[in-house]
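Q: Following is a predicted model, sequence given first.
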Amino acid sequence: MTTWIVLGVIVLIAIFAILLYNRLVAARAQVDEAWSDIQVQMKRRYDLIPNLVETVKGYASHERQTLEAVIEARNQAATNTGSPNSQAQSENMLTGALGRLFALAESYPNLKADQNFRHLQEELAETENQISRSRRFYNGSVKAFNVMIQSFPANLFARSLGFSEREFLEFDDPKVAEPVKVDFGMPQA
């Protein structure tokens, strides 16, 4: 009889360990999927930027330094495959460069009125919104995963099974966390 009780306890512990491991794997997969979504949106952003710069070049070719800074920041961000912290730093630089580009565009009324430029601005603004949504989903997934790893009884097994906490994607400058401001020159009510 004692053998059956011991065997039953061992089976229950094994079932519990399997269920716990599977929950941790599912949570880790959700974090990975959320990070992948962010990278897809950022790639879309990186693909839009050269078209935007080319459009601006036609109107403000003598503003070469600003245009080169945008392309350099874009290239650095696009090739960054590091941690969320590293990616956030690259994105901070890119957002700052884009802000200077849009400030430059304010000086050129013909550029602001250009249909292609306005279309690219709209696409970039939508992409910024999608990045923001993806970032919120990613950070929520990271929070749930980290809480799961830190909670009892998972905290007893998680590290030994190869699970470790993930980084949040946070921007240093609170202004950078906002989407790039796009002004279409329309009067406000």
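A: Arrived safely.
Q: Every contact and neighbour count from this point should use C-alpha atoms.
A: Fine.
Q: So the spatially most central residue of the chain versus residue 53, what's the distance?
A: Centroid-nearest residue in the chain, with CA atoms, centre = their mean: residue 38, separated by 4.0 Å. Distance check for residue 38 against residue 53: by CA to CA, to the nearest Å, it reads 23 Å.
Q: helices and strands around the host helix or strand of residue 74, which ones?
A: Per DSSP states H and E, residue 74 falls inside helix 64-79. Here helix 64-79 is seen to pack against helix 2-59, helix 84-105 when contacts are counted using 3 or more CA pairs under 8 Å, 6 or more residues apart in numbering; DSSP states H and E.
Q: Need the winner for burial among these.
A: The highest mean neighbour count among the helices and strands packed on helix 64-79, using mean count of other CA atoms under 10 Å, belongs to helix 84-105: a mean of 19.
Q: How about residues contacting that one?
A: Surrounding helix 84-105, the residues in contact under the criterion CA atoms under 8 Å, 6 or more residues apart in numbering are 56, 66-67, 69-70, 73-74, 76-77, 80-81, 111-112, 167-173, 176, 180-182.
Q: Follow the chain on from that helix and name the next helix or strand.
A: For helix 84-105, the following helix or strand on the C-terminal side (DSSP H and E) is helix 109-113.
Q: Residues touching the helix holding residue 74, excluding its own?
A: Among residues not part of helix 64-79, those counted as contacts by CA under 8 Å, 6+ apart are 42-43, 46, 49-50, 53, 57, 87, 90-91, 93-94, 97-98, 100-101.
Q: ok, now with 10 Å
A: Outside helix 64-79, the residues within contact range by CA atoms under 10 Å, 6 or more residues apart in numbering are 39, 42-43, 45-47, 49-50, 52-54, 56-57, 60-61, 86-101, 104.
Q: how far does that helix sit from the chain's center?
A: Taking CA atoms, centre = their mean, to the nearest Å, the mean C-alpha location of helix 64-79 is offset from the chain mean by 18 Å.
Q: in that helix, what's buried?
A: In terms of neighbour count (16 or more other CA atoms under 10 Å), helix 64-79 has its buried residues at 66-67, 69-71, 73-78.
Q: this is the other structure I want to compare:
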Amino acid sequence: MKKWLIPVIVIAIIGYAIYSWAVGFNNTAVKLNENVSESWGNVETAYQRRTDLIGNLVNTVKGAADYEKGTLVEVIEARAKATSVNIDPSNITPEQLAQFNKVQGGLSGALKSLLVTVERYPDLKANQNFLKLQDELASTENQILTARTRYNENIKPFNNHVKTFPNSILAGWFNFEGKPYFQSEAGAENPVKVDFSK
């Protein structure tokens, strides 16, 4: 074998190894990113279900009682804000996720206020449509929790893949950045105060 052929073979082997590593990194990152996008879609679907149910709940409350208009207006406005925030799952930033969480938290707060205020209306509490919607909302909140948990579970392998060395070098070349985890709403660590005396 000629001496000049040995360096060419070594360079070819190294080049092929680097190519294989880059292709493997990119393909894995794309698959993991698709899992993140799918799980984000499930989060949005769960929130959309809640938003749809809240519209029905508000209409049931309006029709069943001479209800505090301020509480209903608050729920309607919070629902409108919650549906106005859209996020591209392939390019989620911590700021976008915080904004999404903030408006969803506002809707959650308005909804809690509505449900606490309902306690003063025995006819409404006995309304079968209202009770069914209340049960569906409770079920939907569990679906939201599950969807958010699965989203975070899909973020972890993606972030591990693109942030660990030496993959982090290729992540910059292929424009893959780590994604933020879904965090709890600000103040979620505080207990909920329920006051039926109003």
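A: Structure's in. What do you need? Everything quoted here is computed from the prediction, not taken from an experiment.
Q: List the contacts of the residue mapped onto the residue nearest to the centre of the first structure from the second structure.
A: Residue 38 of the first structure is assigned residue 43 in the second structure as its aligned equivalent, the criterion being TM-score structural alignment. With contact set as CA under 10 Å, 6+ apart, residue 43 of the second structure has these partners: 37, 143-151.
Q: Now distance to residue 175 of the second structure too, for these, in JSON lines please.
A: Putting the contacts of residue 43 of the second structure into JSON lines (distance: CA to CA, whole Å) gives the following:
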{"residue": "37", "distance to residue 175 of the second structure": "16"}
{"residue": "143", "distance to residue 175 of the second structure": "32"}
{"residue": "144", "distance to residue 175 of the second structure": "30"}
{"residue": "145", "distance to residue 175 of the second structure": "30"}
{"residue": "146", "distance to residue 175 of the second structure": "29"}
{"residue": "147", "distance to residue 175 of the second structure": "26"}
{"residue": "148", "distance to residue 175 of the second structure": "25"}
{"residue": "149", "distance to residue 175 of the second structure": "26"}
{"residue": "150", "distance to residue 175 of the second structure": "24"}
{"residue": "151", "distance to residue 175 of the second structure": "21"}
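Q: Can you tell me which of those residues is nearest residue 171 of the second structure?
A: Checking these against residue 171 of the second structure by CA to CA gives residue 37 as the nearest, at 17.6 Å.
Q: Alignment lookup: residue 93 of the first structure to the second structure.
A: Correspondence of residue 93 of the first structure to the second structure, assessed by TM-score structural alignment: residue 106.
Q: and if you look at residue 144 of the first structure?
A: With the correspondence set by TM-score structural alignment, residue 144 of the first structure lines up against residue 157 in the second structure.
Q: so what's that match closest to, chain neighbours aside?
A: Of all residues beyond its chain neighbours, the one nearest residue 157 of the second structure is residue 32 (7.1 Å), with distances taken as CA to CA, 6 or more residues apart in numbering.
Q: State whether that neighbour and residue 153 are indeed in contact, as I suppose.
A: No - taking CA atoms under 10 Å as the contact criterion, residue 32 of the second structure and residue 153 are not neighbours in contact, 11.0 Å apart.
Q: Figure out the helix or strand that residue 152 of the second structure lives in.
A: Secondary structure here is read from DSSP H and E; on that basis residue 152 of the second structure sits in helix 128-163.
Q: Pull out the buried positions in that helix.
A: For helix 128-163 of the second structure, a neighbour-count test (16+ other CA under 10 Å) marks 129-130, 133-134, 137, 140-141, 143-144, 147-152, 154-159, 161-163 as buried.
Q: in the first structure, what residues pair with the first helix or strand past it going along the chain?
A: Towards the C-terminus, the helix or strand next in line after helix 128-163 of the second structure, according to DSSP H and E, is helix 167-173. Mapping helix 167-173 of the second structure onto the first structure (TM-score structural alignment) gives residues 154-160.
Q: neighbouring contacts of that stretch?
A: By CA under 10 Å, 6+ apart, the list of residues contacting stretch 154-160 of the first structure from outside reads 17, 20-21, 23-24, 146-151, 163-165.
Q: before we move on, back to that, list the contacts of the residue nearest to residue 157 of the second structure.
A: By CA under 10 Å, 6+ apart, residue 32 of the second structure lies in contact with 26, 38, 154-159, 161-162.
Q: Make CSV out of the residues you listed and add distance to residue 16 of the second structure.
A: Formatted as CSV, the entries for these read as follows, by distance: CA to CA, whole Å:
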residue, distance to residue 16 of the second structure
26, 15
38, 33
154, 31
155, 30
156, 29
157, 26
158, 25
159, 26
161, 21
162, 21
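Q: Neighbours of residue 63 of the first structure, how many?
A: 13 (other CA atoms under 10 Å).
Q: That one maps to what in the second structure?
A: The pairwise alignment with the second structure assigns residue 63 of the first structure to residue 68, based on TM-score structural alignment.
Q: Now do its match against residue 80 of the second structure, distance only.
A: Using CA to CA, one gets 19 Å for the distance from residue 68 of the second structure to residue 80 of the second structure.
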